[in-house]
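> Give the three-dimensional model of this entry:
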Amino acid sequence: MNSTEKEISFQVTNTYSTLNTLTSSTKYIWFVCHGMGHLSRYFLKYFDALNPEEHYIISPQAPSKYYIKPDFKHVGASWLTKEKTTSETENIMRYFDAVFKAEPVPKYCKLIVLGYSQGVSVAMRYVAKRQLACYRLIIMSGGIPKELTPNDFAFLKEKTKVSMIYGTDDEYLNDERIAYEKKKVLELFGETVQIIPFKGKHEVNKDIINTIGNS
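Down below sits the predicted model:
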């Protein structure tokens, strides 16, 4: 068999979801990247207890959709796989550029970037690649991309509050993996990182989100 894999470029359309209304009273804009198997519009439920007058939430949508188990009736989505990771990452970066162009952050608002599970990889890569200044960076129950270095985040210095959050009973994080992720986040951001374990499995911790949003 003489097969050849070729590459083309074309324009695509994707959605994103928002919660609340951006007004002159808005204090915080959240850019929240969901995990594998989620859809952006449903991911917003984890932020619905935040004060709607002060918090505006933007939830981008992972592009690769599929039917999920057990009955294959519901739809989930994925950001990246090990297949063509570099080019797929660039596609997502350009998509995020388009979202921020459609939803520019006013100067009077503080930007909070959150990645959950698989969403950590795209959120952190975007902050690094676009030198995105943000008030907070929240890493929740996900792996930090191995290629990222302290130089990628040197522009943030001490202006950004970084939090690493994980469940102590997370079925995807054994002791070795937790130790690695802690070491990695400290290498990237220094000792000022806030590490927040919680009693729970691989899940979005809404209580911690509310605590951070109200602090």
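
> okay, CA-based contacts and neighbour counts for the rest of this
OK.

> Check which helices and strands the helix of greatest length in the chain sits against.
Ranked by residue count under DSSP state H, the longest helix found in the chain is helix 85-102. Here helix 85-102 touches helix 119-129, going by 3 or more Cα pairs under 8 Å, 6 or more residues apart in numbering; DSSP states H and E.

> Quick one: work out the angle between the longest helix of the chain and helix 119-129.
Relative orientation of helix 85-102 versus helix 119-129 (axes from the mean of the first three to the mean of the last three Cα atoms, to 10 degrees): 70 degrees.

> Enumerate the positions of helix 85-102 that are buried.
For helix 85-102, burial by neighbour count (16 or more other Cα atoms under 10 Å) applies to 89, 92-93, 95-96, 99.

> Now the second one, please; I'll put the structures next to each other:
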Amino acid sequence: MPISPDDIRIHTRPTVRTARYAVLGTGPAEAQRVWFVLHGYGQIVPRFLRHFEGVVPEDCCIVAPEGLSRFYIDMPRSDGAHLQRVGAGWMTREAREDDIHDTMRWLDELYADIMQQSPHAAVGVLAFSQGVATATRWIAQGRVRPRAFVAWAGGVAHDVDAQAMTTALQDTDVTLVSGDQDQFVSDDTRAAMLSSLQAWQPAATSVVFAGAHHLERTVLGPLLARLSGPESAARDR
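Below is the predicted model of the structure:
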């Protein structure tokens, strides 16, 4: 007798697993600025942080959490060559809510650990591509309240609470960044992304650079440096 979908009963159970993150720049205890940076689809943090080479301010700590789902990027090949390149992602449509919950918990735990070492630092969130949706969920649902938020070439999550985002971003410098040759961001898409951000923070601005779907150092460096230091951050609290 064939098995019908009703015959298969799916259960879930929380488990413990090891997540990883990378730190670049000064250590959290000495940092005046802490940027949490979320990678895009199919990236892992060592490769993602190569784009930050030479543009991190001296008083800045870059913290890059890695998505909990790692996988081989290339299609299977008989010689096993597809086992060379590994990527990571934040979630898929399968067991979506569980992935979101696990990711929010992971980001909040990391945030608490880092900020315990650097309680007076100004905090920024920068997210690239698929990481933008995860970042907006984190800002809406999690513990982070950034002084600056950079959404780089990615769409915001459409399932976040609008009022929660408006409250979280009311004092935040919000910037949308994308390349003029980005294959995933047309002019219409860029306008829609900016409109979504401005619905939460009316002062959100857009930066368009000459390039494709990547982090551009000439834009990235000034954005990292624009995050206010601890004195002004404390004044604004």
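
> Put one on top of the other, what's the TM-score?
Laid over one another, the chains give 0.91 as their TM-score (TM-score structural alignment, normalised by the length of the first structure), with 214 aligned residues with a Cα RMSD of 1.9 Å.

> Columns distance to residue 119 of the first structure on top of the buried residues of helix 85-102 of the first structure, output as JSON lines?
Output for the buried residues of helix 85-102 of the first structure, formatted as JSON lines (distance: Cα to Cα, whole Å):
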{"residue": "89", "distance to residue 119 of the first structure": "12"}
{"residue": "92", "distance to residue 119 of the first structure": "11"}
{"residue": "93", "distance to residue 119 of the first structure": "13"}
{"residue": "95", "distance to residue 119 of the first structure": "14"}
{"residue": "96", "distance to residue 119 of the first structure": "13"}
{"residue": "99", "distance to residue 119 of the first structure": "16"}
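
> quick one: which of these is nearest to residue 142 of the first structure?
residue 89 (16.6 Å; Cα to Cα).

> What's that closest one aligned with over in the second structure?
Correspondence of residue 89 of the first structure to the second structure, assessed by TM-score structural alignment: residue 100.

> which non-adjacent residue is nearest that match?
residue 91 (6.9 Å; Cα to Cα, 6 or more residues apart in numbering).

> so that neighbour makes contact with residue 98?
No: checked against Cα atoms under 8 Å, the pair residue 91 of the second structure and residue 98 is beyond contact range at 9.1 Å.

> looking at this, residue 139 of the first structure is in a strand?
Yes: Residue 139 of the first structure: assigned to a strand according to DSSP: H, G, I helix; E, B strand; the rest coil.

> picking up where we left off before, how about the contacts made by the residue nearest to residue 100 of the second structure?
67, 69, 99-100 (Cα atoms under 8 Å, 6 or more residues apart in numbering).

> and which of those is nearest residue 209 of the second structure?
Looking across these and measuring by Cα to Cα, the closest to residue 209 of the second structure is residue 67, at 27.0 Å.

> What lines up with the closest one in the first structure?
Aligned partner of residue 67 of the second structure by TM-score structural alignment: residue 62.

> And for residue 35 of the second structure?
For residue 35 of the second structure, the residue aligned by TM-score structural alignment is residue 30.

> and that match, which of the three is it?
Residue 30 of the first structure - assigned by three-state DSSP - is strand.

> what's the burial count for it?
Using other Cα atoms under 10 Å, residue 30 of the first structure has 25 other residues around it.

> quick one on the thing from earlier: next one: the match of residue 89 of the first structure from residue 142 of the second structure, what distance?
As judged by Cα to Cα, to the nearest Å, residue 100 of the second structure and residue 142 of the second structure stand 11 Å apart.

> ditto for residue 85 of the second structure
31 Å.

> sorry, back to before: so who does the match of residue 67 of the second structure touch?
34, 39-40, 77-79.

> ok, now with 10 Å
14-16, 33-40, 76-80, 92, 95, 119, 122 (Cα atoms under 10 Å, 6 or more residues apart in numbering).
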